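In: My questions are about this predicted structure, shown below with the sequence.
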Amino acid sequence: MNKKVISFISLVFIALAFVACSDEGPKQPSIFPTKPVNRNNFEQWLLKNYTYPYNVEVQYKLVDGETDINYTLSPADSAKSAQLAIIIKYLWFDAYNEVAGPELVKQSAPRVLQMVGSSAFTRQQTEVVGTAEGGYKVSLYKVNDLTPEVLKDYKLMRLYYFHTMHHEFTHILNQLKPYDSQYDRITESDYVSGNWYGKSQRVAHRLGFVSPYAMDQGREDFAEMLSYYVTLSEAEWNDILQDAGTKGASLIKQKLEMVRSYMSTSWNVDIDELRTAVLRRAGQIEKLDLTTLK
């Protein structure tokens, strides 16, 4: 009998304790946002086209701590950011999807895609139009230069945006799966680190590089090689080989074959098919609806 009474009393205390605990609300405000986020049409479109399918956050507003404090930067115009977001998806994500399927972009796309209105300039006053950080973030600059005139000029679009997209994505792919270090040894003695900005196109070509920036170091050389190849027409690529001379062209071709092999074996991407897709899509930009977010 005593045991039953004790058990009953214990159950009562437990029940009272449970009720008392459940009645206690949080005494401090939550550290997590509790209000619904109000998103404009562009932000809703970004969720649908970047965040949900690819887990990519697109930042078009300057966010504290997300930009390099060494640069003086201007925020991106929201309308131009929307136009560029449509183009990026069409010419970068969709081009890779077409050639390799959606899983590559889903697994390898930067987790953060940042748009900045102005250019960034180094201490040497060289212009920075894009950066990739740690395999998770790509920043694109000069968004506010996306004028109607620039939109009609493929070479400027390539210079400002297309080349940068593919260059920075190559860095991410290399960070996830390193390329063969033998690549860096092909023109090892001619890398000049930060002094590349003083080199001409002709000098770079003759030494086996597709651009002066490729002379900075091996990883930049690799990214330049792929991004140039997939955004240049066959005639433009042949112009580089012609300008490089016999020796320079031979070195460039040797590097290209290593890039081709890497992309094929590591990512199942045929760079000639990718080039065809990129150039075809680049030729269709004028037909894109850049004013309606669907």
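Out: On my side now, so go ahead. Numbering: from 1, shown residues only.

In: going forward, measure contacts between C-alpha atoms and count neighbours the same way
Out: Fine.

In: neighbours around P53, how many?
Out: P53 sits with 12 neighbouring residues when counted by other CA atoms under 10 Å.

In: In addition, the following structure is provided for comparison:
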Amino acid sequence: MKNIIQTGVVILFILMTLSSCKKEEKLNANLSIIDKNIIDKTPTDLWLDENYLKPYNIETKFRYDRFELTLGKNVTPPLESQVIPAMEMVKAVWIKPFEAVGGADFIKRISPKQFILAGSAEYNSDGTITLGTAEGGRKIVLYVINSFDKTNLASVKQTIQVIQHEYTHILNQTVDYQTDFQNISKGGYVANWTQETLANGRALGFITQYARAAPEEDYAEMSSNMLMMGRVVFNAIVSTTPADGQLKLKKKEQYVVDYFKSAFNIDFYALQTEVQNALNNITAPVLAKLIGPGIGYTTLYSNPNTDISQSSEFSGLWKTASANMTASGFTVNDITMTFKAANAMTLRYSFSSGASVYQADADYTLTIDAAGIGTIKLSATQPTTATYNNMNLINPMMAPVNNYFKNNKFKIDWINKIIPGNIGGIGSLGAFYKQTDGSSYFYGAMGQ
């Protein structure tokens, strides 16, 4: 008991001493270093507030927070200078297209409530890297922000592809996708998808290797790749796969299109066009590099009788040829170029006599150089089937137009600067401009 009392006296003495030494001076410590919630907002914070938090109730966290990322993985913090450029593209290529097609409130109603930005990728033990994740429909983590370049189309596509994929999961959590989708490629899903080739996957009806991971990943890969590739490139890829793979990919495409319409009243192809228009603002697609099977466009169609914006020179030649045809009892209707493999091209005229309609074909080679200059040369050997014999019949009458194509070189490009319209889509207008005179051209609708 004595010892206890003595101890108590000592403690009391210490407390009295501390009390008598109390000072009112502030601690010389920067608490903002310890508590990141105590900060003065920078211009980046204010921009994010105005462009994401206030209009969409979406928080964007770019200050490093280890607990927002996978524990046990080394991830580099993002550079603040990269934040606004990245999020500008997120808004332009992801948010705005959905607003244009789904309505101004669509993203406000259905969206992740938080973006977490990381500077580097997350590296996995199987040799893959993680570019993005989504958690419970509430949070999307975007990696590799430090290497993002808003002027580089590939960089923008990589980042937005991740969002489109993860956002598809969020949409699927809001309204579930069709359960029988998983039966289209049943048996093709594998745990070790990284060991499978892309070619083998497409033969089985998978648009990417990762699509083989699980049905829900397959669905998200279909949706995101269709949006980011665009219809022309997607169709070109599908056309090069084996027949069974084509059938499955087209069936999956229809499932996605139907889902967006029935679940959210969104025209998927209109959304696809809006996304492509946004990407085209970064780098316009080069028409000369999109011609040919498995690449992009396979046809160009024109009716010069009604296409009033044809150049003066071509219109004059067409009218002369048309008059020649009329004098011989025919009416020339339209013209189609069909682009085939190995630089082959078939030029077809549709013409009529009374109620009967005929086709006249001739084979050419179309060689396009690196500058987009095309040279059209009549093939020395022509088939002898009916449509080719028809060309022999009308060739003297159509000579003004045929010679225009054979005797000139052409710059192949869009015509949107003359006739306003979208580029890069099905039905977009492309033109063959005379290399020696850009005011002379022939144009038509690009198709597949």
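Out: Arrived safely, thanks for sending. Note that the structure is a prediction, hence the values are computed from the model and not measured.

In: so what number do they get for TM-score?
Out: Taking TM-score structural alignment, normalised by the length of structure 1 as the basis, the two superposed chains have a TM-score of 0.81; 249 aligned residues with a CA RMSD of 1.8 Å.

In: Would you check the span in structure 2 matched by the top helix by length along structure 1?
Out: When structure 1 is parsed with DSSP state H, its longest helix is helix 234-267. Under TM-score structural alignment, the match for helix 234-267 of structure 1 in structure 2 covers residues 231-264.

In: if we can go back for a sec, so after the longest helix of structure 1, what's the next helix or strand?
Out: The helix or strand immediately downstream of helix 234-267 of structure 1 is helix 271-282, counting by DSSP states H and E.

In: which residues are contacting that next one?
Out: 90-92, 95-96, 98-99, 154, 229-233, 260, 263-264 (CA atoms under 8 Å, 6 or more residues apart in numbering).

In: could you redo the last one with a cut-off of 10 Å?
Out: With contact meaning CA atoms under 10 Å, 6 or more residues apart in numbering, helix 271-282 of structure 1 is reached by 87, 90-92, 94-100, 154, 157-158, 162, 226-234, 256, 259-264, 287-288.

In: Check stretch 348-357 of structure 2 too.
Out: Outside stretch 348-357 of structure 2, the residues that reach it (CA under 10 Å, 6+ apart) are 301, 303, 322, 325-326, 328-338, 358-363, 387-388, 390-391, 394, 398.

In: out of these, which are buried?
Out: Neighbour-count burial (16 or more other CA atoms under 10 Å) is assigned, among these, to 301, 303, 322, 325, 330-338, 359-363, 387-388, 390-391, 394, 398.

In: now, which of the contacts of stretch 348-357 of structure 2 lie within helices?
Out: Taking DSSP H as the definition of helices, these contribute S322, M325, T326, T387, Y388, N390, M391, I394, M398.

In: For those, work out which two are farthest apart.
Out: Largest separation among those by CA to CA: T326 and Y388, giving 20.2 Å.

In: Spit out the contact partners of the residue most central in space within structure 1.
Out: Relative to the mean C-alpha position of structure 1, the nearest C-alpha, by CA atoms, centre = their mean, is the one of V138, at 3.9 Å. Applying CA under 10 Å, 6+ apart to V138 of structure 1 gives the contacts 58, 109-115, 130-132, 164-165, 168-169, 171-172.

In: what does T241 of structure 2 give?
Out: By CA under 10 Å, 6+ apart, the neighbours of T241 of structure 2 are A199, N200, G201, R202, A203, L204, G205, L247, L249, G294.

In: Run a quick neighbour tally on the nearest residue in space to the fourth one that is not next to it in sequence.
Out: Residue nearest to R202 of structure 2 in three dimensions, not counting chain neighbours: G245, with 5.9 Å by CA to CA, 6 or more residues apart in numbering. The criterion is other CA under 10 Å. On that basis, G245 of structure 2 has 22 neighbouring residues.

In: the helices in the stretch 101-250 of structure 2, which residues?
Out: Ranges of helices in the stretch 101-250 of structure 2, per DSSP state H, counting those that start in this stretch, are 106-109, 153-174, 198-203, 215-229, 231-239, 243-264.

In: what about the first one, how far off from structure 1?
Out: It stands for helix 106-109 of structure 2. Relative to the matching residues in structure 1, helix 106-109 of structure 2 has an average distance of 1.0 Å after the fit, by mean CA distance after the TM-score superposition for structure 1.

In: matching residues in structure 1 for that helix?
Out: Helix 106-109 of structure 2 corresponds to residues 104-107 in structure 1, going by TM-score structural alignment.

In: So which residues make contact with the matching stretch?
Out: Outside stretch 104-107 of structure 1, the residues that touch it by CA under 10 Å, 6+ apart are 50, 53-56, 92-97, 169, 173, 176, 267-269.

In: Quick one, which of these are buried?
Out: Among those, those classed as buried by 16+ other CA under 10 Å are 50, 54-56, 92-97, 169, 173, 269.

In: Looking at structure 1, name the residue matched to H165 of structure 2.
Out: Using TM-score structural alignment, the partner of H165 of structure 2 in structure 1 is H167.

In: whoops, I mixed them up, F148 of structure 2
Out: Per TM-score structural alignment, F148 of structure 2 is aligned with L146.

In: mind listing the strands for structure 2?
Out: Applying DSSP state E to structure 2 gives strands spanning 59-61, 114-117, 122-123, 129-130, 132-135, 139-142, 299-302, 331-339, 344-353, 356-368, 373-378, 409-414, 429-434, 437-447.

In: a markdown table for the ones you listed, including distance to R212 of structure 2?
Out: Output for the strands of structure 2, formatted as a markdown table (distance: least, CA to CA, whole Å):
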| stretch | distance to R212 of structure 2 |
| --- | --- |
| strand 59-61 | 31 |
| strand 114-117 | 27 |
| strand 122-123 | 20 |
| strand 129-130 | 16 |
| strand 132-135 | 17 |
| strand 139-142 | 22 |
| strand 299-302 | 33 |
| strand 331-339 | 33 |
| strand 344-353 | 36 |
| strand 356-368 | 37 |
| strand 373-378 | 40 |
| strand 409-414 | 37 |
| strand 429-434 | 37 |
| strand 437-447 | 31 |
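
In: Perfect, that will be all.
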